[in-house]
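Peer 1: Please find the sequence and the predicted model below.
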Amino acid sequence: MTDNTKIENKIDNKVEQTTTNIRNYSKVILKKDSDFAIVESYKSTRTNIEYALNTEEGCKKIIFTSAMPAEGKSTSCINLAITFALTGERVLLIDGDLRKPKIHRNLNLENKTGFSNYLAGFASLDEIIQHDKEHGFDVISSGQIPPNPSELLSSAKMKSAMEELSQKYDYIFVDAPPVNIVSDAVSMSKFVTGVVVIVKENFTTHDALKKCISSLEFANARILGFMLNGVVASEGYYSKYYKYKYKYKYGYKYGYGSKGYGYGGYKYAYKYAEAAKNAEEDKK
C-alpha cells in the first residue's frame, strides 16, 4: 500500500464530526440561545473525543490545529471548551498560537501577560491563568508576541507547563498554528495526548491535508481525528471532499516578515531571545 493510499484511508477512517454551515462561522461562539443544530454538532464532537480517549487516565491534553490558516480552528477550540465545561469538567484553554493569537479577542480577555511570558521565564503559571466566568473554564492567553515562538513552544518550560497544569485540569485544549505553515503544532505534539485537525469544506485542499498528516505522523503525533467545518448538513461530504480544486498562497501570509507578525516595538524582545538560547541549552 502506498503512503498516499494510507493517508487517504486515514482521512476516511478518522473523520469524526461535521458541523453545520454557518455564515461568518469563524466568529460564532456558543451561547445559551445558539442554534440547536450548532450546539448539538459540538456535543457530538465532544462525545467522539471522549470515546477516542476513553482508555486514557488523568488529564487529556489536546492540540487543535489545521493544515492552513482560516479553517476555524480557534473558534472550534473555544466552542469545544465551552461544551466540555458544560459537563462539569475542569477545562483549560491555552492560546498556543504565539504568532497570530485570537483567543483573548474572541473571549474579550486581557492579553498583557500570557503563555509567552511564562515560557520566557517572566511570569508564573498562576499569574497568567484567567477565568472565563461566562463560559465556566480557565484560559491562558498568548501573551506578547515573541521573536522565537518555535523555540519557546518546544522548550523544557513547555513540558513543565503541561505537567504542572495536568494536575489541576481534566482537559487542556491548545489552539496551535497551522501545521503546513510553521512547525509549532508539530513541536508541541510531544507534550500532549493527541491532536485534532480542523478541516474547512471547499477550502482545505486534499494535498494540503495529506502534507499536514505526514508532518504530524513523522513526529509520531497521535491524530485523534478530523473535524469538518462549514459542511452543509444536507449534502454528503465524502463525495465532494476529494474534488477540491482550490489553490491558495498561504506560506508568506503566516510567516515571518508579514505585516501584522512583526516583533518590533516589544521592549522585552532581547529577553525573549535570551530565553530561547536558555531553552536550547535545556534540551542539550
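Peer 2: Structure received.
Peer 1: alpha carbons only for contacts and neighbour counts from here, please
Peer 2: Fine.
Peer 1: Contacts for the strand or helix carrying Ser239 next, please.
Peer 2: Using DSSP states H and E, Ser239 maps to helix 238-241. Applying Cα atoms under 8 Å, 6 or more residues apart in numbering, the contact partners of helix 238-241 are 201-202, 206.
Peer 1: so which of the residues you listed comes closest to Ser124?
Peer 2: Glu201 (39.8 Å; Cα to Cα).
Peer 1: List the residues that contact that closest one.
Peer 2: 228-231, 241.
Peer 1: circling back: could the contacts of helix 238-241 go into a markdown table alongside distance to Ser166 and secondary structure?
Peer 2: What follows is those, written out as a markdown table (distance: Cα to Cα, whole Å; DSSP: H, G, I helix; E, B strand; the rest coil):
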| residue | distance to Ser166 | secondary structure |
| --- | --- | --- |
| Glu201 | 34 | coil |
| Asn202 | 37 | coil |
| His206 | 35 | helix |
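Peer 1: export those residues to JSON lines and tack on distance to Lys43?
Peer 2: Below are the contacts of helix 238-241 laid out as JSON lines (distance: Cα to Cα, whole Å):
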{"residue": "Glu201", "distance to Lys43": "20"}
{"residue": "Asn202", "distance to Lys43": "24"}
{"residue": "His206", "distance to Lys43": "27"}
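Peer 1: Now do the helices for the stretch 51-200 of the chain: every range, in order, please.
Peer 2: Secondary structure of the stretch 51-200 of the chain, counting by DSSP state H, counting those that start in this stretch: helices at 73-85, 103-106, 115-119, 125-128, 149-153, 156-165, 184-188.
Peer 1: Mind listing what's buried along stretch 200-210?
Peer 2: In terms of neighbour count (16 or more other Cα atoms under 10 Å), stretch 200-210 has its buried residues at 200-206, 208-210.
Peer 1: mind checking the end-to-end distance for that stretch?
Peer 2: This stretch, stretch 200-210, spans 14 Å end to end (Cα to Cα, to the nearest Å).
Peer 1: what's the spacing between it and its chain's center?
Peer 2: 17 Å (Cα atoms, centre = their mean, to the nearest Å).
Peer 1: swap in stretch 206-219?
Peer 2: 16 Å.
Peer 1: Test my guess that Lys73 contacts Phe64.
Peer 2: Yes - judged on Cα atoms under 8 Å, Lys73 makes contact with Phe64 at a distance of 6.4 Å.
Peer 1: can you list residues touching both of these two?
Peer 2: Joint contacts of Lys73 and Phe64 (Cα under 8 Å, 6+ apart) are 175, 198.
Peer 1: who's more crowded, these two?
Peer 2: A direct count of neighbours by other Cα atoms under 10 Å for Lys73 and Phe64 places Lys73 higher, at 26 against 23.
Peer 1: next up, a second structure to put side by side with the first:
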Amino acid sequence: MAKRKKQFKTNVRSLITKFNPKSPISEQYRTIRTNIEFASVDTAMRSLLITSSGPSEGKSSTTANLAVVFAQQGKKVLLIDADLRKPTVHYTFKLDNRAGLSTVLVGEKPLEEATKETDVPNLDILTCGPIPPNPSELLGSNAMKQLIKKAQETYDMVIFDTPPVLAVTDAQILANTCDGALIVVRSEKTEYDAIQKAKELLEPAHAKLLGIVLNDVAQKKSNTYYYYGS
C-alpha cells in the first residue's frame, strides 16, 4: 500500500494538470500554452519540440503537462516520446512500452496500432518502444518524416519529448521538422552558458525557437513556472 501511495504522489506531482487542474502551477502551464499560440498567430502551431540543455531540467514533466493542457483545450493531441535513449513518457502515463516509436520507424507496426489512448480526453501517446541501437539515424529517416506527416493528418497538435541538446544530436535532427521548439531550464541549476550553447546548436538546424520555460522557481518568487519569449 505504501508503495502505491508513493507512486500515486509521484504521478500527481508529474501530471499536476491532470490531477489538480485548478492549481496555480496548472494555470502556469495554461499560460505557456496561450503564449505558444500567440507565437504563431499567422500559422497554426501543429507540431512542438521540447528539449533542454542537459538532464534533470524537468523537460519530460513539462512536455507531459503541456500535452495535457492542449488536450483539455479540446485539441486532439499526440505526445511522442522521441527520447530513444532514456524514455520516460510510458512511466508518467503508466503505459506499456513494448511497441512505440521505434517499432513504427522500423516498419514493425503502423502508427495507428502503436499509438495508445490515455484517460485524458483527446490525448494519445506514442511511447518510445524498444530502445534501438541507432536513435539518431531513426529520427532523421524518411520513415520519421512520413510518421510526422501522417500524425498531422489525424491530430491537431503533435508534441515531441526529445533528449537534451548538449548530450546528443537528436533534438537538432527533429528541430527543422517542427513548427516550434521550447528549451526547458531549471532555476538555479542550469548554467547560462549551457542555455546559450543549446540555442546555438538549434539555430543551424533552423529550429523555430519560441522561448524558454524556467521551472522550479522558489515559491516566494512565483507560482513555480515562468515562460519567456525568445
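Peer 2: Ah, there it is. It should be emphasised that the depicted structure is a prediction, and the values quoted were computed from it without experimental measurement.
Peer 1: Now the TM-score, please.
Peer 2: The TM-score (TM-score structural alignment, normalised by the length of the second structure) is 0.87; 213 aligned residues with a Cα RMSD of 1.9 Å.
Peer 1: and the helices of the stretch 51-200 of the first structure, which is most packed in?
Peer 2: helix 115-119 (a mean of 26; mean count of other Cα atoms under 10 Å).
Peer 1: which residues of the second structure fall in strands?
Peer 2: In the second structure, the strands defined using DSSP state E lie at 47-52, 77-81, 116-117, 123-126, 157-161, 180-186, 209-215, 226-229.
Peer 1: Could I get the ones you listed in CSV, plus columns for distance to Tyr29 of the second structure?
Peer 2: As requested, the strands of the second structure are exported to CSV (distance: least, Cα to Cα, whole Å):
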stretch, distance to Tyr29 of the second structure
strand 47-52, 14
strand 77-81, 16
strand 116-117, 22
strand 123-126, 16
strand 157-161, 15
strand 180-186, 13
strand 209-215, 10
strand 226-229, 9
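Peer 1: quick one, what contacts the nearest residue to His206 of the second structure once chain neighbours are set aside?
Peer 2: Excluding the flanking residues, the one nearest His206 of the second structure by Cα to Cα, 6 or more residues apart in numbering is Asn176, at 5.3 Å. Neighbour list for Asn176 of the second structure: 205-208 [criterion: Cα under 8 Å, 6+ apart].
Peer 1: Met45 of the second structure now?
Peer 2: Applying Cα under 8 Å, 6+ apart, the residues contacting Met45 of the second structure are 36-37, 157, 179-180.
Peer 1: repeat that for 7 Å
Peer 2: By Cα atoms under 7 Å, 6 or more residues apart in numbering, the residues touching Met45 of the second structure are 37, 179.
Peer 1: Look up how far Lys9 of the second structure lies from it.
Peer 2: 33 Å.
Peer 1: ok, the alignment partner in the first structure of Thr177 of the second structure - contacts?
Peer 2: Aligned by TM-score structural alignment, Thr177 of the second structure pairs with Phe191 of the first structure. Residues in contact with Phe191 of the first structure (Cα under 7 Å, 6+ apart) are 159, 162.
Peer 1: Setting aside sequence neighbours, what's the nearest residue to the corresponding residue of the second structure for Lys73 of the first structure?
Peer 2: Correspondence of Lys73 of the first structure to the second structure, assessed by TM-score structural alignment: Lys59. Leaving aside its sequence neighbours, Lys59 of the second structure sits nearest to Val184 (Cα to Cα, 6+ apart; 5.5 Å).
Peer 1: Just to check, the one you found is in contact with Thr51?
Peer 2: Yes - between Val184 of the second structure and Thr51 there is a contact at 6.2 Å, judged by Cα atoms under 7 Å.
Peer 1: neighbour count winner among the two?
Peer 2: Taking neighbours as other Cα under 10 Å, Val184 of the second structure and Thr51 compare with Thr51 leading, 31 against 28.
Peer 1: now the counterpart of Thr43 of the second structure in the first structure: how far from Gly194 of the first structure?
Peer 2: Matched to the first structure by TM-score structural alignment, Thr43 of the second structure sits across from Glu56. Distance, Glu56 of the first structure to Gly194 of the first structure, by Cα to Cα: 11 Å.
Peer 1: what's the answer for Tyr42 of the first structure, then?
Peer 2: 18 Å.
Peer 1: out of those two, which sits in the busier spot?
Peer 2: Between Tyr42 of the first structure and Gly194, Tyr42 has the larger neighbour count (other Cα under 10 Å), namely 24 against 19.
Peer 1: tell me the contacts of the more buried one?
Peer 2: So Tyr42 of the first structure contacts 80, 83 (Cα under 7 Å, 6+ apart).
Peer 1: go on, Ala176 of the first structure?
Peer 2: By Cα under 7 Å, 6+ apart, the neighbours of Ala176 of the first structure are 63-65, 96-97, 185.
Peer 1: And Thr20 of the first structure, by the same measure?
Peer 2: Counted by Cα under 7 Å, 6+ apart, Thr20 of the first structure has contacts 37-38, 230-233.
Peer 1: can you rerun that using 10 Å?
Peer 2: 35, 37-42, 228-234 (Cα atoms under 10 Å, 6 or more residues apart in numbering).
Peer 1: Tell me which entries of those residues lie within helices.
Peer 2: Secondary structure from DSSP state H places 37-42 of the contacts of Thr20 of the first structure in helices.
Peer 1: Considering those residues, which possesses the most neighbours?
Peer 2: Most surrounded of those: other Cα under 10 Å gives Tyr42, at 24 neighbours.
Peer 1: Could you tell me how far the equivalent of that residue over in the second structure is located from Tyr226 of the second structure?
Peer 2: Residue pairing (TM-score structural alignment): Tyr42 of the first structure is matched to Tyr29 of the second structure. From Tyr29 of the second structure across to Tyr226 of the second structure, the span is 9 Å (Cα to Cα).
Peer 1: Now list whatever residues contact both of the two.
Peer 2: By Cα under 10 Å, 6+ apart, the residues touching both Tyr29 of the second structure and Tyr226 are Val213.
Peer 1: Surely Thr18 of the first structure touches Gly225?
Peer 2: No - counting by Cα atoms under 10 Å, Thr18 of the first structure stays clear of Gly225, with 11.5 Å between them.
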